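Predicted coordinates and the sequence they were generated for:
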Amino acid sequence: MLLFSIIQIVELLTNVLVMLIIIQFVIGLLFAFNVINSGNQFLMTVYNSINSLLEPVLGPIRRIMPRTGAIDFSPLVLIILLQIVLIVLSNIAIAAA
C-alpha cells in the first residue's frame, strides 16, 4: 500500500511539472509572437516564477543536449523522462503486489 501511495504522489508531482512546462511554453509563445506585450508585469512575473522553478530541472538537460538553435527541446525531454519514471514505478508496484 505504501508503494502505491508513493506512486500516486510522484504522479501528482509529474502532472504539476508538466502543467508548468506547458504554461511556460504558451506564455513564451505569446511573448515571442507579440500577442502579449513583454511589459505586462503580471505575465512577466508568472513567466519568471515558472522559469525559476523549472530551471534547476531543465538546466542539466540543456547542458547535456546538443544545441538546436532557437528550439529548446529540454522541456520535451523532461516530460518523456518523467513518463518513463512513472512507467518504471508502476511496473515495480505491479511486480511487488
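Everything's here; your move. Numbering: from 1, shown residues only.

C-alpha only now, for contacts and for neighbours.
Will do.

buried sites along the longest helix seen in the chain?
Across the chain, the longest stretch assigned as helix under DSSP state H is helix 2-32. Residues 7, 10-11, 14, 17-18, 20-21, 24, 27-28, 31 are the ones in helix 2-32 that count as buried (16 or more other C-alpha atoms under 10 Å).

just curious, which of the residues you listed is nearest to residue 74?
Nearest to residue 74 among the buried residues of helix 2-32: residue 21, at 10.1 Å, using C-alpha to C-alpha.

what sits against that closest one?
54, 75 (C-alpha atoms under 8 Å, 6 or more residues apart in numbering).

second one coming, line it up with the first:
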Amino acid sequence: MITILKILQLLLDVAFFIMLVHIVMSWLINFNVLNLRQPIVAQIWDGLNRLLEPIYTPIRRMLPNTGALDLAPLVLFIIIIILRDIVIPDLARAVLM
C-alpha cells in the first residue's frame, strides 16, 4: 500500500511541474518572449495544452466566468498540493498503524 501511495505522490509531483511549465510558458508567450511560430515552441505548447485541457475543462465549468482570468490552474494547484502534502501522508500514517 505504501508503494501505491509513493507512486501517487510521484504522479502528483510530475503533474505539479507540468502545470508549472505550462503557466510559465503561457506568460512567456503572452509577453512575446517565446513565439509560437517557432516549431519547437509550438509543439511543446500544443502538447501541454492537449495534456492539461481535459483536466482544466471540468474545473472551468464549475467556476464562475471571470473573463480573461483563468482560475482553473490555481484550483488544480490547490487540489494537487492538498492531496500531495496532506492526504497522502495521512493515508501513509494510517496504513502504518
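Arrived safely. Note that this is a predicted model, so its numbers are computed, not measured.

Would you pull the TM-score for this pair?
After superposition, the two chains reach a TM-score (TM-score structural alignment, normalised by the length of structure 1) of 0.88; 95 aligned residues with a C-alpha RMSD of 1.3 Å.

And residue 96 of structure 1, how close does it get to residue 6 of structure 1?
Here the distance between residue 96 of structure 1 and residue 6 of structure 1 works out to 13 Å (C-alpha to C-alpha, to the nearest Å).

again, but for residue 76 of structure 1
From residue 76 of structure 1 across to residue 6 of structure 1, the span is 24 Å (C-alpha to C-alpha).

ditto for residue 62 of structure 1
Taken as C-alpha to C-alpha, the span from residue 62 of structure 1 to residue 6 of structure 1 is 28 Å.

Who's the closest spatial neighbour of residue 28 of structure 2, skipping the chain neighbours?
The shortest distance from residue 28 of structure 2 to any non-neighbouring residue, by C-alpha to C-alpha, 6 or more residues apart in numbering, is to residue 34 (5.5 Å).

The one you found: helix or strand, and which one exactly?
Using DSSP states H and E, residue 34 of structure 2 is not contained in any helix or strand.

what does it align to in structure 1?
Aligning on TM-score structural alignment places residue 34 of structure 2 opposite residue 36 in structure 1.

quick one: that match and residue 30 touch, right?
Yes. At 5.6 Å, residue 36 of structure 1 and residue 30 qualify as touching, with contact defined as C-alpha atoms under 8 Å.
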